[in-house]
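> no sequence for this one, just the structure:
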């Protein structure tokens, strides 16, 4: 796998991270069957893709980018879907996370 392919795989893994986190919310502590099944499947795929990207990319960069994408995505989903409040400071810190992810991507490239 090339480095650029590893980055694409890592991006997909990160997206699936906030997808499974959203599923986790809907599973209500794994008490609802289908949201729980969805969560476990997307979780497995996300971890698998993360592991594939780590064959090429450094573990620290891969894991940090994966969790960063998941964190930003979870906050965006929280605001848009679950109507969680969004403050100026939340936006500032989200920008810092995104800046860190981009910085790691460009330093590693």
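Happy to help now that I have it. Model, not experiment: these values are computed from the prediction. Numbers count the residues shown, from 1 in each chain.
> all contacts plus neighbour counts: C-alpha atoms, from now on.
Noted.
> quick one: the residue nearest the centre of the chain from residue 56, how far?
Closest to where the C-alpha atoms of the chain average out (C-alpha atoms, centre = their mean) is residue 70, at 2.3 Å. Going from residue 70 to residue 56 by C-alpha to C-alpha, to the nearest Å gives 20 Å.
> one more: residue 62?
Distance from residue 62 to residue 56, by C-alpha to C-alpha: 9 Å.
> take a look at this one as well, against the first:
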């Protein structure tokens, strides 16, 4: 794929990656709620979220390098699942865990900034 196309569709790709990350959070929470896929409603939700996250992740990775895209997707998914799991499922979230989740967020932001700078340098 040429770099002009990558630069022009970069915003859309990052939007798809964000959607994939949101669906990944839904998937993680649904798997937790499914109780090892024994609760039908949660199990169906998990399958739907799984398919959506895979679709949007694969679409985003057509433009975003796989190492960067996967790291951002996994980071957002991990932080989102931990925070929402704490809020919605009464799972504990300690101060130390919150600190390290903040480190993950900082890493995701820096990966995005580094990717943007790299793409701008090619234009």
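Yep, that arrived. Owing to the predicted nature of the structure, the values given are computational and were not obtained by experimental measurement.
> so what number do they get for TM-score?
After superposition, the two chains reach a TM-score (TM-score structural alignment, normalised by the length of the first structure) of 0.95; 109 aligned residues with a C-alpha RMSD of 1.1 Å.
> quick one: the helices in the second structure?
3-8, 10-33, 40-60, 66-88, 95-122 (DSSP state H).
> winner for burial among those?
helix 10-33 (a mean of 21; mean count of other C-alpha atoms under 10 Å).
> so what corresponds to the residue nearest to the centre of the first structure in the second structure?
In the second structure, the residue paired with residue 70 of the first structure is residue 77, using TM-score structural alignment.
> try residue 96 of the first structure
Aligned counterpart of residue 96 of the first structure in the second structure: residue 103 (TM-score structural alignment).
> surely residue 73 of the first structure and residue 12 touch.
No - taking contacts as C-alpha atoms under 8 Å, residue 73 of the first structure lies outside contact range of residue 12: 11.9 Å.
> which residue sits closest to the residue nearest to the centre of the first structure in space, ignoring its chain neighbours?
Using C-alpha to C-alpha, 6 or more residues apart in numbering and skipping the chain neighbours, the partner closest in space to residue 70 of the first structure is residue 18 (4.6 Å).
> what's the burial count for residue 9 of the second structure?
By other C-alpha atoms under 10 Å, 16 other residues sit near residue 9 of the second structure.
> measure the aligned partner of it in the first structure to residue 78 of the first structure for me?
In the first structure, residue 9 of the second structure lines up with residue 2, judged by TM-score structural alignment. In this view, residue 2 of the first structure and residue 78 of the first structure are 34 Å apart by C-alpha to C-alpha.
> aligned partner of residue 108 of the first structure in the second structure?
So residue 108 of the first structure corresponds to residue 115, using TM-score structural alignment.
> how long is stretch 31-47 of the second structure end to end?
Start-to-end span of stretch 31-47 of the second structure (C-alpha to C-alpha) is 9 Å.
> that should have said stretch 57-69 of the second structure, apologies.
End to end - C-alpha to C-alpha - stretch 57-69 of the second structure spans 8 Å.
> ok, now how distant is the residue nearest to the centre of the first structure from residue 33 of the first structure?
With C-alpha to C-alpha as the criterion, residue 70 of the first structure and residue 33 of the first structure are 23 Å apart.
> equivalent analysis for residue 77 of the first structure, please.
Separation of residue 77 of the first structure from residue 33 of the first structure (C-alpha to C-alpha): 22 Å.
> thanks a lot, see you next time.
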